[in-house]
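Novice: The following comprises the amino acid sequence and a computationally predicted model.
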Amino acid sequence: MQRQSSLLRRRFVLSAVMAAAISTAPLAQAADRLVAVSSGGFAEAFKELAVRYEKDTPGVTVDRQFGPSMGETKQAIPARLARGEPLDVLIMVGPALDKLIEQGLVDGATKVVLADSYIACAVPAGAAAPELGTVDQVKAAFLSAPSIAWSDSASGEYIQNVLLKRLGIEAEVKAKGRQIPATPVGEIVASRQAAFGCQQRSELQPVKGIRIVGELPAELQKITPYAAGIVASSRHRAQAEAFIRYLASGGSAETLTRSGLHARTR
């Protein structure tokens, strides 16, 4: 009887240990799983740098997700935060990140500007390319294109609400142009749904089937900073801080430049 009782006790202890191990395993995994969301302009650099970070930081997994910095789509970063999604790091248009900081959704002390992005324009591969070196050439390019596309994020908002007015061609261009939600403008141009399209160079660059004509000239250019910050509700602050430091390090500069961005690494 005593032997049987001892055996039962040992089985009970073993079961308890196994149950504890099983119950804590997901917590351990969750502690090393960093959820980071990048908007389109930084996406290509983010993909490469996140993979490198995982290799350089054993035991840490970066859950790579994507969504616009603004706009009405359900994947837009503000909408995801409003739904209470458990996000840790945001990489997005700087002014859009500032709005989230003002709302208390992102810790302002963690904001780091990583790179600057310039607006470029493209035509379908094989199509004639307009000149964009001067203000008059840009105006002529918009007027001569039979159809035009721009994004619903930072570059598109600038084109739609500022650039066209400044050029004095708002009515003519809006009659044949459209703002594209979520889908990269380059894909619209590549499929010939638009003969001419403008977006951040870093968003156009990965798209096949287009020819990037060039960036807008300095007089018309809108430089968009991309910045990273930690979501205020993040439970993985130390890991998030380490990842942002990695993105902002000098070792990331070449990747950022190759992706079409102008690095601000330290």
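Specialist: Thanks, I have it. Numbers count the residues shown, from 1 in each chain.

Novice: hey, let's count contacts and neighbours off CA atoms from now on
Specialist: Fine.

Novice: Residue 217 reaches residue 135, doesn't it?
Specialist: Yes. Contact criterion Cα atoms under 8 Å: residue 217 and residue 135 qualify, at 7.2 Å.

Novice: Provide the secondary structure category for residue 160.
Specialist: helix (DSSP: H, G, I helix; E, B strand; the rest coil).

Novice: Which parts of the stretch 1-150 of the chain are helices?
Specialist: Listed in chain order, the helices of the stretch 1-150 of the chain (DSSP state H, counting those that start in this stretch) span 2-31, 43-56, 77-82, 94-102, 135-144.

Novice: need the contact list for the residue nearest to the spatial centre of the chain.
Specialist: Nearest to the mean C-alpha position of the chain, by Cα atoms, centre = their mean, lies residue 39 at 1.8 Å. Counting by Cα atoms under 8 Å, 6 or more residues apart in numbering, residue 39 makes contact with 66, 67, 68, 69, 77, 91, 92, 93.

Novice: Contacts only, for residue 114.
Specialist: 225, 226, 227, 228, 247, 248, 263, 264, 265.

Novice: And for residue 126?
Specialist: Contacts of residue 126 by Cα under 8 Å, 6+ apart are residue 211.

Novice: Second structure follows, compare the two:
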Amino acid sequence: MSTLALAGLLREATPALEATLGARVTVELAPTRTLETRIRAGERADAAVLTAEAVAALSAEGVLDGMTARPLAHSRVGLAVKAGTPHPDIATVDALRQLLLAVPSLCYSRAGASGIFFAGLIERLGIADAVNAKAIVIPQGFTAEKLLTGEAAIAFQQISELMEVQGIDVVGPLPEGAQTIAVFSGAAFTGTAHGAALLDAVAALCTPDALRAKGLEAPG
């Protein structure tokens, strides 16, 4: 069970994981908050990749084996536009604030770590009401898909998630002062026979080059 931030990496790595483990590997993808709810409702897998905070919480509850927990990737929130359209200025917090007030439409996610952060960001900037009046807030999934339909002019999400949508341009990460670095960690479910081996195989694939190619950063 994995957060969407590592979707691209895990999709491409599944054949390599299967070759390493000698078994079929199924990856269930959803936002961390959604997976947390499902796990607490009783769903189980061999291993989970979630935000570090969620891994810590589920380890404290005994659902995940905290002894196997390890950071796998760092991720930044970014902004995207439809391919071929002008790239807005987001070099400073003030430029970002002006863009958010001027843009006709935008999209962010309700359940993902980036969407939760973005909702807090516009509150801190004092523009939540103005922004939300024209925002499309999707329950989960890839926000950049709304750029392709023309429903949104800009989209916010983890850069790795924006990169999963073809036909868009990632303008870049949000500026310092309006940025957060999410830490995504993995852990085996408590009592699973294959969780630790699966997590080891996933961790081995999270090299700096592989992470960078998917818009992520190596931890540490």
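Specialist: Looks like it came in fine. Please read these numbers as outputs of a predicted model, since none were measured by experiment.

Novice: What does the TM-score come to for these two?
Specialist: With the length set by TM-score structural alignment, normalised by the length of the second structure, the two chains reach a TM-score of 0.91; 219 aligned residues with a Cα RMSD of 1.8 Å.

Novice: a strand runs through residue 203 of the second structure, doesn't it?
Specialist: No. Read with three-state DSSP, residue 203 of the second structure is helix and lies in no strand.

Novice: So the closest residue to it other than its chain neighbours versus residue 43 of the second structure, what's the distance?
Specialist: Closest residue to residue 203 of the second structure apart from its sequence neighbours, by Cα to Cα, 6 or more residues apart in numbering: residue 72 at 6.3 Å. The spacing between residue 72 of the second structure and residue 43 of the second structure, counted by Cα to Cα, to the nearest Å, is 23 Å.

Novice: Please name the nearest non-neighbouring residue to residue 176 of the first structure.
Specialist: Here the nearest residue to residue 176 of the first structure in space, its sequence neighbours aside, is residue 147; by Cα to Cα, 6+ apart that works out to 5.3 Å.

Novice: any chance you could map the strands in the second structure?
Specialist: Taking DSSP state E, the strands of the second structure run over residues 47-51, 70-82, 106-109, 135-138, 154-158, 168-173, 181-188.

Novice: What range does the fourth one cover in the first structure?
Specialist: The aligned range for strand 135-138 of the second structure in the first structure is 177-180, by TM-score structural alignment.

Novice: swap in the second one?
Specialist: Mapped onto the first structure using TM-score structural alignment, strand 70-82 of the second structure spans residues 112-124.

Novice: Can you tell me the closest non-neighbouring residue to the equivalent of residue 261 of the first structure over in the second structure?
Specialist: Taking TM-score structural alignment, the alignment pairs residue 261 of the first structure with residue 216 from the second structure. Once flanking residues are discounted, residue 216 of the second structure sits nearest to residue 75: 5.1 Å by Cα to Cα, 6+ apart.

Novice: Enumerate every residue touching the one you found.
Specialist: With Cα under 8 Å, 6+ apart, residue 75 of the second structure has these contacts: 5, 158, 159, 160, 181, 182, 183, 184, 215, 216, 217.

Novice: repeat for residue 154 of the second structure
Specialist: Per Cα under 8 Å, 6+ apart, neighbours of residue 154 of the second structure: 79, 80, 81, 82, 103, 105, 106, 107, 144, 147.

Novice: my guess is the first one meets residue 172, correct?
Specialist: Translated: residue 79 of the second structure. Yes. Using Cα under 8 Å, residue 79 of the second structure is in contact with residue 172, at 5.9 Å.
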